[in-house]
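Undergrad: Sharing a model that was predicted from the sequence below.
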Amino acid sequence: MSYIVGVTGGIGSGKSTIVDLFAELGVEIIDADIVAREVVAKGSPLLGKIAEHFGAEILLDSGELNRQALRQIVFERPQEKVWLNNLLHPAIRREMLHQLAQSQSLYVLWVVPLLIENDLTAFCDRVLVIDVLPETQLLRAAKRDQNKIVLIKKIMASQVSREKRLSVADDVVNNEPELSQNLPYLRQKVLELHYQYLQFAKEKTKNNA
């Protein structure tokens, strides 16, 4: 199994920007959000169960999941969030761990927004946190998804605090706007981490030989 770098950060932290820079270097990426979409793809058994439970209004005309509508429901009705998590989380976790086990690269980025909340850090060799201030999270998330501020605040409240996230971090990328718009700075930061992770991965491989 590859050396696993868990990547996390709150909503609106800009994880995708940083992960894309690693991808440009040829790093293998396993993204929880992508896996979560795959397990509820059109025609999948899990999507059928979700539609049966919540009704056809959570489906788009195309037959695909209306993620925005479902998100609104579960954050307004906590008991429904529990039901959905109990259905999806085991399937998502199984698929992610399968992909990690199949990885052949020296190291892999495992991108999980709820890495800490779902107690997945034990599977990681190292944890990278993408960090911004809470007010930055609000502004970015509202602009990106056209979400209501109230809903974004509920999502933030469901995630661990910034302080808790930073306490778990081995590495931190500050992704505040004045830095996130400076691509040369971010590329250099990512390159430094890339070479660091390659070295750690080689050491792990040697020690396990």
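TA: That came in fine, so what should we check first?

Undergrad: Every contact and neighbour count from this point should use C-alpha atoms.
TA: Noted.

Undergrad: Next up, the contacts around residue 133.
TA: residue 176 (CA atoms under 8 Å, 6 or more residues apart in numbering).

Undergrad: The structure to be compared is supplied as follows:
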Amino acid sequence: MTMFKVGLTGGIGSGKTTVANTFAAYGVPIVDTDLIAHRVTASGGTAMHSIREQFGSTFITTEGAMNRTKMRELVFNNAQAKQLLESILHPLIRIEMDREMQAISGPYVICVVPLLAEEGNWRKRVDRFLVVDCAVQTQVANVIRRNSFTCKQVQAIIASQATRQTRLAVADDILINEINRSLLPQIALLHQLYLYLARCSIPLQRRILSNV
């Protein structure tokens, strides 16, 4: 039986990791493409030969991993470099993701995919899109608190991602992650929904869950 797959996405600082961890507490398997990307770009990672070959040693740390800071600065200002990096990483991430999927079991799995809204082929790879949504101001505040980035840096990252409207347009389910709106009851309801869908494989209409 094919496992029911939920694609989880959201902009930087929206709370994807918190949401994924909460689903994991229910025993739901999590496949995180961000973590996979870190593995393939670590020292000895499967992407490192191509990255060194295409970008040069300037973008490699002394430990042999991809220099994420330098690469981030490059791809934010160079669309061609961004496309080249993605052409190296995305096929490897998909291979590792499929490998992880084969090793897990359960009624359904959460696939954390930051670029889910940007890449249309994900609609063929997952059964349902779950978007974690919050105001841009909330994203900025969360990232500054977590990463100590400047406001300008965070805004540049947000500008490089799909817009909030684009993510909401593709969403089947939406988690509202704002102050005074607890994620826990929203996720509890979604967990029951996904268990039902996994059992019945019946598509339901889009649901917007909020704590009102």
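TA: That came through fine. On a predicted model such as this, the values are computed, not experimentally measured, just so you know.

Undergrad: all helices of structure 1, in order?
TA: 15-24, 32-39, 45-54, 67-76, 78-102, 134-145, 149-158, 162-168, 177-180, 183-208 (DSSP state H).

Undergrad: Tell me the buried residues in the first one?
TA: Judged by neighbour count (16 or more other CA atoms under 10 Å), helix 15-24 of structure 1 contains these buried residues: 15, 18, 19, 21, 22.

Undergrad: how far away is the third one from residue 203 of structure 1?
TA: Spatial separation of residue 19 of structure 1 from residue 203 of structure 1 under the definition CA to CA, to the nearest Å is 23 Å.

Undergrad: swap in the second one?
TA: Distance, residue 18 of structure 1 to residue 203 of structure 1, by CA to CA: 25 Å.

Undergrad: What of residue 35 of structure 1?
TA: Distance from residue 35 of structure 1 to residue 203 of structure 1, by CA to CA: 29 Å.

Undergrad: Give me the more crowded residue out of these two.
TA: residue 35 (17 against 13; other CA atoms under 10 Å).

Undergrad: wouldn't the more buried one be in contact with residue 98 here?
TA: No - using CA atoms under 8 Å, residue 35 of structure 1 is not in contact with residue 98; the gap is 11.1 Å.

Undergrad: thinking again about what came up before, now distance to residue 114 of structure 1 too, for the helices of structure 1, in JSON lines please.
TA: Shown next, in JSON lines, are the helices of structure 1 (distance: least, CA to CA, whole Å):
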{"stretch": "helix 15-24", "distance to residue 114 of structure 1": "12"}
{"stretch": "helix 32-39", "distance to residue 114 of structure 1": "9"}
{"stretch": "helix 45-54", "distance to residue 114 of structure 1": "21"}
{"stretch": "helix 67-76", "distance to residue 114 of structure 1": "15"}
{"stretch": "helix 78-102", "distance to residue 114 of structure 1": "11"}
{"stretch": "helix 134-145", "distance to residue 114 of structure 1": "15"}
{"stretch": "helix 149-158", "distance to residue 114 of structure 1": "10"}
{"stretch": "helix 162-168", "distance to residue 114 of structure 1": "10"}
{"stretch": "helix 177-180", "distance to residue 114 of structure 1": "22"}
{"stretch": "helix 183-208", "distance to residue 114 of structure 1": "22"}
